[in-house]
Each structure stands twice: as structure tokens, then as C-alpha cells.
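K.L.:
build the 3D model from these lines:
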Amino acid sequence: MVAGSFSIEIESPVEAKRLWNAVLDTHNLLPKQAPGLISSITLVQGDGGVGTIRHVNFTAANKDFSSVKEKVDLIDEANMVYCFSHVEGGLLGKKVASISYKVKFIPKVGGGSITTYTCDFDSLPGVPHDEAKIEEIKADTTGLFKQVEEYLIANPTLYC
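P.N.:
The predicted model follows:
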């Protein structure tokens, strides 16, 4: 088993609080804003808070898997930190033994924000490190973020 991690940092003109509020509503927002990738997100257990399990269904655009169940592990409102992990589906059991994410929104002086997105994973025994796949995931994550960012810019009163 190989432990791995990667991070991306995205600067945005959108205020950190708006992005934070949007991430808390991803189960409603993403199927509407990224219908080419996400067909639905259903809350299986919970109300969106810590311990919530959500089932994310992807479209055929996601070549690696059709769905994943995620668990909300941490919601730190004061520091705008949101953590979740995969509990079923996705690459679990195929390439990784575990995978978790941490998203943090940092206000910038003068407006806008910086979002840090960190992924920690343990690959399954015998699965080689795939830097090209990590770069693809980083690009896809940034692309999805930019879609949400554009939507928030176009709708300046949303998630205020």
C-alpha cells in the first residue's frame, strides 16, 4: 500500500464565504451546474452535516466510475474547512484502499479568495503511482471549480 497526497490552490474573485456556502449546498448545486458530469447527488443519510452520506451519480463523461458514496467528515464553519471521504464506489477497491478530501476557503485582503483542495489516499497493493492520472484529477477538479465560480459571478446574490 502506498500513501499519496496532492493539493491544488485556486485563486478566485469570488468571496470565500460565498464559495463556502456553495460547497455546503453541493448536493443541490452540482447536478444543476455540471449536468455533463454529475447526473444526481442524493442524501442517503443525514441532512448535509457531519456524518451525512451522499450518493453521487456521474454521467458517461466520467470514464473511471459511475457513482461514489461520500461521507461528510468535518464541517468547520469558523475556518471554512470541509472534509469528506469516499466510503463506497469510485476507485475504492479498484485502485485505492481509502481516499479523503479537505477543502479550505481563505479570504483575500481586498476581496476574492484562495481555495485549497487536498486529496489524501492509500493505493491498493501492487497499484503503481500514476502521476498522469493525478494531473488529470487536478485539472478536472479545477475545471469543476471554475464552472461553479462562473455561475456565482453570473449570479452575484446567490449564496451570500
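
K.L.:
please make it C-alpha for all contacts and neighbour counts, starting now.
P.N.:
OK.

K.L.:
next, the buried residues of the top helix by length along the chain.
P.N.:
For the chain, the longest helix by residue count, based on DSSP state H, is helix 131-154. Within helix 131-154, the residues that count as buried by 16 or more other CA atoms under 10 Å are K138, T142, F145, V148, E149, L152.

K.L.:
how about this one, so we can line them up?
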Amino acid sequence: MEVVTKIPPTKMFKAFVIDGDSLIPKIVPQAIKNVEVVEGDGGPGRSQFDYVKHKIKTASSPDGGSICRSISKYYTVGDFEIKEEQIKAGKDKASGMFKAIEAYLLANPDAN
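P.N.:
Model prediction:
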């Protein structure tokens, strides 16, 4: 996924990645309910994902803003397959969070 924003790369990366755990619930409270680390032996109640890796890169754009690239890799349990509509829904939600953070930073230039 790629999102172009008017926010400089350092500020956008800090807001989305470094301060994301406190900033995102404040800006888009419906996006994240809670974060919980679950450990177990794979027995009943285990989700369909073994783990998920996210990689986010920000680069300068010609207008002084930034280009944010996000790659998510999902490692599933067994033969579970992720459907294309689930991938699109995830991209749409992530893009919405980027845009919400951009709007917040534009409205609050001294924030972050």
C-alpha cells in the first residue's frame, strides 16, 4: 500500500509508528480496541494467524510531504487462506488511519 501525504516523513513516521499506540486511539478510537499479546500451545481458541509482520517506510515527496509505503505479511496457521476482499478491507482501513493522522497533524501543527 502507498499513501502520499503533505506531512514530512520524519513527523509522519513518528506519529504513525513511534507514537501510534497513544495517538491512533485518540484520533480514530474505533480503529483499535486494544492490543493484547496472547501466548499458548495452539490449542482451542487459537486465531487463524501465526503472526503478522508490518514494514513501514516513509520517503520525501517533491512537495515537501512524504510517501508512506506499508507492507504487511500474514503468516497463517495450516492451510487457512486470506480472501482478496479481506486484504482490500485491511488496506482501506490502514489508508483511512494514515489520512486521519495526516488530518490531525495538519490541524495541530505543534502536535507530535
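
K.L.:
rewinding a little: could I get the buried residues of helix 131-154 of structure 1 as JSON lines with distance to V96 of structure 1?
P.N.:
Formatted as JSON lines, the buried residues of helix 131-154 of structure 1 follow (distance: CA to CA, whole Å):
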{"residue": "K138", "distance to V96 of structure 1": "17"}
{"residue": "T142", "distance to V96 of structure 1": "22"}
{"residue": "F145", "distance to V96 of structure 1": "24"}
{"residue": "V148", "distance to V96 of structure 1": "28"}
{"residue": "E149", "distance to V96 of structure 1": "30"}
{"residue": "L152", "distance to V96 of structure 1": "33"}
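
K.L.:
and those, which is closest to V127 of structure 1?
P.N.:
Nearest to V127 of structure 1 among the buried residues of helix 131-154 of structure 1, counting by CA to CA, is K138 at 19.4 Å.

K.L.:
mind checking how far the closest one is from S40 of structure 1?
P.N.:
As judged by CA to CA, to the nearest Å, K138 of structure 1 and S40 of structure 1 stand 22 Å apart.

K.L.:
just V103 of structure 1 next, same as before
P.N.:
Distance from V103 of structure 1 to S40 of structure 1, by CA to CA: 21 Å.
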